[in-house]
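**Q** sequence and computational prediction follow.
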Amino acid sequence: MLGLLVPLAVLAVSGLVLLWPAAGEDGGWDPTALGEGTTYVSGTVTMVDLRECPDAESSGCAAITVEVDGAEGSLFVPPEAMRAGLAPGDRVKAIGMDAEAASDPAAEAITGGPGEAPPGGAAPDPGDPGAADYVFVDFDRNVSLTVLAAVYALLVVLVAGLRGLRALLGLVFAFGVMLVFMLPALLAGSPAVLVGVVAAAVIMLVVLYLAHGFSARTTTALLGTLAGIAVTGVLGALWTRWAKLAGIYSEETYLLSWSAELSTGDLVVCGILIAGLGVLNDVTITQAAAVWELALARPHARARELFASAMRIGRDHIASTVYTIAFAFAGGGLTVLLLVASSSRSFLESLTLGDLAIEVVSLLVCSIGLVLAIPATTAIAALVVRSGEGVRPRERDRGAAVPGRNG
């Protein structure tokens, strides 16, 4: 097992070093770039008076007061935010003019100052965004999401103990790899498929051992996961090319292809690899644990018998996980599915078009990788757990022989 693991680890780390984006490389666009004299701000809504905006839910309203850095100003809120239930006390993010632009005498001579009518003109229309000091961007969800994340982390630690804490640290590491290595490397123009494979391998090498400890059982699950990643990557690349999924189907893809030298087809494959990581990790670690527990319960069973018993568990796992992936896809794309269902085009035809076709290929390819990873992991585990006579599975993990028996 070490003969397989060490070269794989060396390849993963070597890929990480070779593909690491150089300092200062910038292949993307600046999403925070605004026009001259504007800036992002956070504030608190202090008053919502819709008497001046009877059609606020259909046209928006600029007669809403927001407090930013201790000073109050008017806020234009679009209709979709009004329908979400904007109320006093809500924290919001907005775009506003900076102090220099707001105090520009030339600007005030034209507009008459914030909220005032131009000389000889009528009062500003409360439904006009230009009548407000700030324009609504989104609700400020920093506090609510932080509280939810804290509750989740607390429950994981309380229920799973130290292992849960290690799993959370592994999750932080995984997102660190994606934010520090994978995304910058993609924007720097590195091959997307290679970047995805390297990132997935490095994440699994650290996360599995961190969460489950360094043992033969964890190594078995790791080898099964890497096999699943390889299958998913190969099939993803093949079907992306065969189904011609390298087109530009969304505004985000268009912006990326325009601002950075990215192959949209390779980007699809990279996304498929990352999407399959969590499910692969789940089934392989569970399947390896099942083989170990069966070996403890049946100490005289042969490797073939252990494989057959564990695969009966694995088939149930496959059946449940396949529709779990499908339900996750349906829930994540519910609004898109609603649009498809309300159109005149047939549902099956819509599934073969644009972004939906990419999601379908991702779902099916990840499921195939999962289905093949279970027997691969089970076979490796059955061979490993019965590779030596007179050694119990759990004691083999610790490297200790059973007293009174000879190896």
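**A** Structure received. Residues are numbered from 1 along each chain as shown.
**Q** only C-alpha atoms from now on, for both contacts and neighbour counts.
**A** Noted.
**Q** which stretches of the stretch 51-200 of the chain form strands?
**A** Read by DSSP state E, counting those that start in this stretch, the stretch 51-200 of the chain holds these strands, from start to end of the chain: 61-68, 71-77, 91-97, 134-139.
**Q** let me know which of those strands is tucked in deepest.
**A** Relative to the other members of these, strand 61-68 carries the highest mean neighbour count by mean count of other C-alpha atoms under 10 Å, namely a mean of 25.
**Q** so what does it touch, helix or strand wise?
**A** strand 38-48, strand 71-77 (3 or more C-alpha pairs under 8 Å, 6 or more residues apart in numbering; DSSP states H and E).
**Q** wait, which of the ones you listed is closest to A310?
**A** Closest of those to A310 is strand 38-48, at 55.0 Å (criterion: C-alpha to C-alpha).
**Q** please compare the first structure with the one that follows:
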Amino acid sequence: MNRRDISDDDTGPIRRVTDTPSDRSPGTSRSPRRTPPPEGTRRPRPPAQRPRPAEPGRRRAAEPKPEPEPVGHGHSHGHGPAAPASRRVRLLLMWLLIPLAVATVAGMVFLYPWGKDPAKSVFPQGTPVNATVTGTITGPCLAEGQVQVGEPPPDAKPCLTSELTMTDGPASGKPLKLTLPIEPSTPRFAAGDEVVLSYNGGDVANPASFQIVDFQRGTPLLLLAGLFALAVIVLGRWQGVAALIALGLSFLVLALFVLPSILAGESPLLVAIAGAGAIMFVALYLTHGLSARTSVAVLGTLVSLVLIGVLSAIFSAAASLTGLDDSTSQLIGSLGHGIDARGLLLAGVVIGALGVLDDVTVTQTSAVWELRRANPALGWRELYGAGLRIGRDHVGSAVNTLVMAYAGAALPVLLYTSLSGVGLGSILGAENIAQEIVRTLAGSVGIVAAVPVTTVLAALIASREPQESL
């Protein structure tokens, strides 16, 4: 039968049949399949291998000997890990700063004029009224109803007649004419200017009841303040918001505590110290957070403020500074009672130097902490040396900032004194100029001292902080 004659119809579908052992070609072998041992039986363990004999010329590696188990001691108390250095550091800072904070609060409570009426000027002060200038006319100085006949005298000074419309007060909406002699110190008013009038309480129909005092500056000042706040928030974000809140609280301390207490007759220097302490705690902790770094900056600021106060007191007494400049004399005359003028001078020195000191101490503390974070192996001596090198660059600009700030504030005094025509020594020895010199130099010495003092405190504390808490 031919192979082609067989079909699937005769035999069915052809399936592949595996080879049996008898069908294997000679010379081939196949390992038998291992069957698992029956359940409940244990597999035989392979025979232990004997160590091979060492080859000649080679040494066998010494087998490690088992270490003896440590012998425990009999008492039952446990030895836990030592407390981290940061905890001890924070406890030390708390013991140093909490008494200072309590003393600051106690000083504010003791010095505040509880139950006393707010101080008022003994001279009658007019009620401020807003008005708008609608027109101005320059001509001879004539009272209402007078007419100029002929030419005015050659030495006659012209006057500026301003037509105004009051926008609030007892005569709101009514027109008013006021005449002012044109002097070098007279402000130049023009149509559209918004001004402030002083109303003495007399007849509103009488122009003599009103007097032009100043311009209205509320709108531009608010715009500038908004621009300042926007710049701080854009750059500082949430920390900028905290800085603005701290700034507002600082103004509240000045307006609600420092000014009323000094006007009530309390010691200006003690009031300034208590107020500066409150501003320091609020501004630094609110802006930079509760941390060891901020606490070091607070300590450095406090030490420098004490130094500034001591130097100012010593040298103001040595230079026989009375503090009785023009503005202070006018203040004493308005109060009707005496005030410690020299203490007021020292209070201005302390409060004026506080802002620059905050900048220096915070910068130095942050620099030392960042150095420690970058290289945890640095000891306190290395941290102090590196931080001091950074501080030398900063102190020059800080001192220059303070000097220029005081020089700018005293520029009219400097110009007025230079007109006297006397020598430089006499100019520098004048009361007004000598006050600014003592104020500037005492503050500058405090700023210079703040750098090494804050740096050494920061180095000692940062070197004891664990790396994970930096």
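**A** Great, that's in hand. Note that the structure is predicted; figures quoted are calculated from it, not measured.
**Q** nearest to V291 of the first structure, out of the helices and strands packed on strand 61-68 of the first structure?
**A** Nearest to V291 of the first structure, of all those, is strand 38-48, at 53.9 Å by C-alpha to C-alpha.
**Q** mind putting the strands of the stretch 51-200 of the first structure in TSV, distance to R398 of the first structure included?
**A** As requested, the strands of the stretch 51-200 of the first structure are arranged in TSV below (distance: least, C-alpha to C-alpha, whole Å):
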stretch	distance to R398 of the first structure
strand 61-68	60
strand 71-77	62
strand 91-97	53
strand 134-139	52
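**Q** to which residue of the first structure is L419 of the second structure aligned?
**A** Residue correspondence to the first structure (TM-score structural alignment): L419 of the second structure is matched to S342.
**Q** now do the contacts for the aligned partner of V213 of the second structure in the first structure.
**A** Using TM-score structural alignment, the partner of V213 of the second structure in the first structure is V137. With contact taken as C-alpha atoms under 8 Å, 6 or more residues apart in numbering, V137 of the first structure is in contact with V92, K93, A94, I95.
**Q** what lines up with the first one in the second structure?
**A** Looking back up the chat, that one is V92 of the first structure. Residue correspondence to the second structure (TM-score structural alignment): V92 of the first structure is matched to V195.
**Q** residues contacting the closest residue to its match other than its chain neighbours?
**A** In space, V195 of the second structure comes closest to F215 once its chain neighbours are excluded; the distance is 4.2 Å by C-alpha to C-alpha, 6 or more residues apart in numbering. Applying C-alpha under 8 Å, 6+ apart, we find F215 of the second structure in contact with D193, E194, V195, V196.
**Q** pretty sure Q435 of the second structure contacts A319?
**A** No - using C-alpha atoms under 8 Å, Q435 of the second structure makes no contact with A319, being 9.2 Å away.
**Q** ok, those two, which is more surrounded?
**A** Each of Q435 of the second structure and A319 had its neighbours counted (other C-alpha atoms under 10 Å), and the higher figure belongs to Q435 (25 against 13).
**Q** so where does the more buried one fall, helix or strand?
**A** Following DSSP states H and E, one finds Q435 of the second structure within helix 431-462.
**Q** on contacts alone, who are the packing partners of that helix?
**A** In terms of contact count using 3+ C-alpha pairs under 8 Å, 6+ apart, helix 431-462 of the second structure is assigned the packing partners helix 292-318, helix 341-374, helix 380-409, helix 411-418.
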